[in-house]
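Asker: could you work out the structure for the sequence below:
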Amino acid sequence: MSSPPPKGEKYRRLLEACRDLPPVLTAVAHPCDATSLQSAVEAQRLGLIRPLLFGPEARVRRTAAAAGIDLADLPITDTPHSHASAEAAVAAVRRGEAAALMKGSLHTDELMGAVVARETGLRTARRISHCYVMDVPGHPEPLIISDAAVNIAPTLAEKADIVQNAIELAQALRFPEVRVAILSATESVNPKLPGTVEAAALCKMADRGQITGGLIDGPLALDNAISPEAAATKGIRSPVAGRANVLIVPDLEAGNMLAKSLSFLAGADAAGIVLGAKVPIILTSRADSLMTHLASCAVAALVAAARRAALAAAVA
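Answerer: Next up, the predicted model:
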């Protein structure tokens, strides 16, 4: 058996997959700390994005000078504060001036508030949801976890969109096969655990073509979703059990705890992306490493490329 790839190798593969893609015009909302600016500049150097900065210009330039970051000729749209930065960045996307949106040093709620605004935001018919693309040391392939940051207690209909968004992300990331586990505390359908009933319903929705593009099984407990040995011990036979590469959690609390457990106990990195809007949204934390920020940009570049390809196919 081959040994698992070393930490960071899965993200390096993401960056490599973007090598022949054009950089994505990206509206960066309120990049007023060194991490946001360094990430944007380095992502541009690697050809992942072409940043358009939206923030208080004097503050952005002071931050760059203090950190020794050369902004060169990066365009900056001057805004008075973080709310205005979010609104201006979203407006630029609506005007077609950018094909992706990137969070800077503002709160996630501020950015997402501008994104979901009914008249001026970036909503589509699809539910907006968040995905972590996790590089877990010792695990052979990336894991997509959804939704751990946007939808607090999603309904069955919202979960169907969350699953579809995650599947399309996996396809954009060129997963050879998308295997989706709908997680719960048990692999048995139990009316006392509503999440297990909804998991079974999601599987039937996939059978009926209401969710497409991946293999789906659930309910599955975490162990028999990702461990072939655990699945075999429980006698679970499916193409997903023990081999899942997409994990759909029952609610935000479960997803947040799962992702942070992998990050802080297993040393995993977690690239963040929001899907279901008109453009991919790069959603990272200021505490994330530079590699995680770059991986998030690479994910957005691959999603944008997949959308261009789908649009071209639809027009042809």
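Asker: could you use CA atoms for every contact and neighbour count after this?
Answerer: OK.
Asker: might one say that R94 is in contact with L122?
Answerer: Yes. Counting by C-alpha atoms under 8 Å, L122 is a contact partner of R94 at 7.1 Å.
Asker: of those two, which one has the most company?
Answerer: Neighbour count, other C-alpha atoms under 10 Å: between R94 and L122, L122 has more, with 20 against 16.
Asker: hang on, isn't the more buried one packed against L111?
Answerer: No. Using C-alpha under 8 Å, L122 is not in contact with L111, being 11.2 Å away.
Asker: now the second one, please; I'll put the structures next to each other:
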Amino acid sequence: MTTHYDAIIDKCRDLPPVRTAIVHPVKPNVMEAVADAVAENLIVPILIGPQARILAAAREAGVDISGWNLMNAEHSHEAAAKAASLAAAGQADAIMKGSLHSDELLGAIVKSNSGLRTERRISHAFLMSIPSYPKPFIITDAAINIDPDLAVKADITQNAVNLWHVVFGDQALPKVAVLAAVETVNPKMQATLDAAALCKMSDRGQITGAQVDGPLAFDNAISPAAVKEKGIISLVAGDADILLVPEIESGNMLAKQLIFLGGADAAGIVLGARVPIMLTSRADGLRTRRLSCALAVLLAEARKVGRLK
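Answerer: Model (predicted):
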């Protein structure tokens, strides 16, 4: 687990730090995370929010922000809007959530006139590593899209595939397991119908850069023993790199079970916008926030050199 984590951090060592708009950083734990990312040379922070509260949070955290850019904003909604404007104008290459609700931040980004939308739906991905699985994997979407239809699931899949290639390279195609409760198509279970359609969309080039299979129950997606026992013939089953969940409840519960009961390392990142967005949780520690910053650095560099649009 530590090896996977360190390898991703190491990929950023020779890359420049990313200009990052920190939205409403008015709590000490946020300031500590920002200071950690600066010390790791991952970001150059632009603090956006009520100046007095930011200064108070920095004092409480024992963080010297005298050399950082600070942009005053009256409240969190204004801070989110200013961050989106900076990113749209090319003055910030990433955005980090501070002490505000996720929907406040994303509301400023998903507006049609924000300048940050792309042709694809915005989605969230957890990059995870856990001792009981031999390689890192992605869970998507467990944080933004509540009940995605087929078209949205296709975008969520493509976003995650693009992230996988940015982090791990193009030497092999990531294996996408489209999760459901069962591994057979059942007309009464929409998740299985969507899974079958996504596989055909992949066959027809509507989803690129991956091997896609489903429906697959969770055990069939990650356990070679379960695959053998059920006689499933698949290039993906038992060896998934990306787990596409049916909807937000199952995805969120799966991710948090792995983090809090399984001891998984996890980093969250928002994909599909013109800049990466670090949508960290209040419960996230420095380790998780640092890895989220590393993903933002890799994504920002990929966009700069034309690997992402």
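Asker: how near is the residue mapped onto H24 of the second structure from the first structure to A17 of the first structure?
Answerer: In the first structure, H24 of the second structure lines up with H30, judged by TM-score structural alignment. Distance, H30 of the first structure to A17 of the first structure, using C-alpha to C-alpha, to the nearest Å: 28 Å.
Asker: out of the two, which sits in the more crowded spot?
Answerer: Set H30 of the first structure next to A17 and count neighbours by other C-alpha under 10 Å: H30 wins out with 33 against 16.
Asker: center of the second structure, which residue is that?
Answerer: For the second structure, I269 is the residue whose C-alpha lies nearest the centre (C-alpha atoms, centre = their mean; 2.3 Å).
Asker: ok, the closest residue to that one other than its chain neighbours - how many residues close by?
Answerer: Leaving aside its chain neighbours, I269 of the second structure sits nearest to M278 (5.0 Å; criterion: C-alpha to C-alpha, 6 or more residues apart in numbering). Counted with other C-alpha under 10 Å, the neighbours of M278 of the second structure add up to 26.
Asker: my read is the residue nearest to the centre of the second structure is in a helix, agree?
Answerer: No. I269 of the second structure: not assigned to a helix; according to DSSP: H, G, I helix; E, B strand; the rest coil it is strand.
Asker: could you find the counterpart of the residue nearest to I269 of the second structure in the first structure?
Answerer: M278 of the second structure maps onto I282 in the first structure, by TM-score structural alignment.
Asker: do you know how far that match is from A40 of the first structure?
Answerer: Distance of I282 of the first structure to A40 of the first structure, computed by C-alpha to C-alpha: 11 Å.
Asker: just the endpoints, please. Distance across stretch 22-41 of the second structure?
Answerer: 15 Å.
Asker: neighbouring contacts of that stretch?
Answerer: For stretch 22-41 of the second structure, the surrounding residues in contact (C-alpha atoms under 8 Å, 6 or more residues apart in numbering) are 13, 16-17, 43-50, 53-54, 56-58, 60-61, 63, 75-76, 79-80, 83, 95-100, 105, 286, 289-290, 293.
Asker: which helix or which strand is home to L25 of the first structure?
Answerer: Per DSSP states H and E: L25 of the first structure is located in strand 24-29.
Asker: with the second structure superposed, average distance for that strand?
Answerer: Compared with the second structure after fitting, strand 24-29 of the first structure deviates on average by 0.9 Å (mean C-alpha distance after the TM-score superposition for the first structure).
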